[in-house]
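**Q** got a structure for you, letters missing:
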């Protein structure tokens, strides 16, 4: 833990929030269509209908907002999952929740030809919930019950299952492949404010739930016996935490597709900076997750310009070495 006092933690959080704002502004300014900061300012103060102004206000602004919101959602979901499971590798990607949400959306597109954004959102929630409960059920089987290793293996198996089913559907239906292939790689390119409007109320509700749960999660991480001794209803806390994770992961996937590694990397970075108090970890994870995905999205525009790399590829390049590092350390630390 680098920052210990309240004032230090608050100052750093404010500084990181400013960095997030600058990152979002940079996301609006930089890209294939050449614009600058003055032109961006004019687009929001003196809109004239030019192509540059339209790009800035209808393409890049939603993209910046979505990147920040999706990054924050995935990071908070990872922080909650790591705390509840005491598993340093826990995240929506590793535990198959993203894959489950993605499969349900692809199945709806391929089989029922669904195209509604609102339907995508609810299908992603349903898929996330199905994957989460399946992983929990499989991981709890056996005499030892839930353990970090069993949960990780169960999550990897369920993620592989849903990914295989998704690929099978796409092989059968080439039209669906064309529609969702870039989305499945994890991308926020071309997303409109309508996509954000369909999901932000659920993400906001999940943020509020996590904020209220933070003190209770601190107690729960001390052990269930201790939590029960202090009068905590651990089952209720876990139920609300699971609901928050499903809303966060499902909502993020419905907008951007399954983006991996944000939920692994960011909670570890937050704990390294400010310790294990979830009253701080949750807001830090939100801000750091937003920064990571926003900056990754900016970088994705320049790698093979004029084409773009899906932002999920960029987060994988960042997160894979970190994942290997954590896995080699073992499960001693959460």
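**A** Sure, I can see it. Treat the numbers as computed from the prediction; the structure is a model and nothing was measured.
**Q** From here on, just use CA atoms for contacts and neighbour counts.
**A** OK.
**Q** what residues does stretch 288-306 touch?
**A** Residues outside stretch 288-306 that contact it (C-alpha atoms under 8 Å, 6 or more residues apart in numbering): 16, 19-20, 23-24, 26-27, 30-32, 64, 67-75, 262-263, 266, 270, 307-311, 314-315.
**Q** tell me which strands and helices whatever helix or strand residue 83 lives in is in contact with?
**A** Taking DSSP states H and E as the criterion, the element that holds residue 83 is helix 61-85. Packed against helix 61-85 by the contact rule (3 or more C-alpha pairs under 8 Å, 6 or more residues apart in numbering; DSSP states H and E) you find helix 6-29, helix 193-197, helix 200-220, helix 234-256, helix 262-274, helix 278-300.
**Q** How about the contacts made by residue 114?
**A** By C-alpha under 8 Å, 6+ apart, the contact set of residue 114 is 108, 120.
**Q** Presented hereafter is structure B, for comparison with structure A:
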């Protein structure tokens, strides 16, 4: 499949228009349609006694913003992982990063209920680091364990183990219904305070990724090549993984686990703009935001008036894409 090169600036200029359109549709339409005038009044002239204003301010607007942010965060996290690991299957959902976050959040909700939101975000990041460390640690001890397919299998096994332990703990302490929101996503019940707190953490992760973009491009050429060009690969990998931990931990703390965004979007972006991560990272962010916003709309209308979990929609795209990558690349690392 040959690349179709599109100027990155075209994507960066056009994508926000599509993102705004998706956000507007998400706010206007639902089980109850609301006029654009009412939306404008709810945002700029809020009336607490107006039910429509309450719906927009406390439900639809936070949901729409959260979805596009999470789409951007997960897409960039996947792009960074694929570049640093030189692994075309690297993504937060396949490498245990999402599962680590959800696992730690479960333990926190059971043993330390009522923690402030910012501590939840920090602990979710810690969980991301835990999940990634377990997967790459086990991969390092197994022969050819860092090859794409084997690392994906290890990530799936460890992710399943962490999810199973978390589920067992939640059931034992009778908080399984609360915890299930993080495993099945909770875009329909985004906490406004958590949303405001998540933005700085997520932007910090994006900033780290953008600052490291040129170095990630060099690292993606191979360890030996990067070292010969004077690259301090260990420092770059550390900064890059800190970016992934911030982005993924924030996303999971905000809406729960969403799979395949970090796998699919970086490949699509690379196909469109080439292999320079100075373009891949910002373009992944805007394409990921649009993609997840579109998936959220589809999840609401596939079985209208009932909602389909957004993870089901992303899986409908992600699973065939995953199988396509396996068929195309086999067990080879990206060169």
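**A** That came through, no problem. Everything numeric in this text was worked out from a predicted model, so none of it was measured.
**Q** before we move on, the earlier item: separate out the buried members of the contacts of stretch 288-306 of the first structure.
**A** Neighbour-count burial (16 or more other C-alpha atoms under 10 Å) applied to the contacts of stretch 288-306 of the first structure gives 16, 19-20, 23-24, 26-27, 30-31, 64, 67-75, 262-263, 266, 270, 308-311, 314-315.
**Q** can you give me how far stretch 321-334 of the first structure is from the chain middle?
**A** Distance of stretch 321-334 of the first structure from the chain centroid (C-alpha atoms, centre = their mean, to the nearest Å) equals 20 Å.
**Q** List the buried residues of that stretch.
**A** Neighbour count says stretch 321-334 of the first structure has 322, 323, 326, 334 buried, by 16+ other C-alpha under 10 Å.
**Q** Nearest to residue 143 of the first structure among those?
**A** residue 334 (23.0 Å; C-alpha to C-alpha).
**Q** So the residue nearest to that closest one when sequence neighbours are not counted, which state does it fall into?
**A** Spatially, and ignoring its direct neighbours in sequence, residue 334 of the first structure is nearest to residue 88 (4.5 Å; C-alpha to C-alpha, 6 or more residues apart in numbering). Three-state call for residue 88 of the first structure (DSSP: H, G, I helix; E, B strand; the rest coil): coil.
**Q** okay, the angle between the helix holding residue 83 of the first structure and helix 200-220?
**A** Following axes from the mean of the first three to the mean of the last three C-alpha atoms, to 10 degrees, one obtains 30 degrees for the angle between helix 61-85 of the first structure and helix 200-220.
**Q** give the contact list for the residue lying closest to residue 209 of the second structure once chain neighbours are set aside.
**A** With sequence-adjacent residues excluded and distances taken as C-alpha to C-alpha, 6+ apart, residue 209 of the second structure is closest to residue 243, at 5.9 Å. Residue 243 of the second structure makes contacts with 77, 204, 205, 206, 208, 209, as judged by C-alpha under 8 Å, 6+ apart.
**Q** Give me the PyMOL select line for the residues you listed, limited to the buried ones.
**A** With 16+ other C-alpha under 10 Å as the criterion, this PyMOL line picks the buried residues out of those:
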select buried, resi 77+205+206+208+209
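**Q** how about the helices and strands packed on helix 61-85 of the first structure, which one is nearest residue 184 of the first structure?
**A** Taking these one by one with C-alpha to C-alpha, helix 234-256 is closest: 8.2 Å.
**Q** How far off centre is that closest one?
**A** From the chain centre to the centre of helix 234-256 of the first structure is a distance of 11 Å (C-alpha atoms, centre = their mean).
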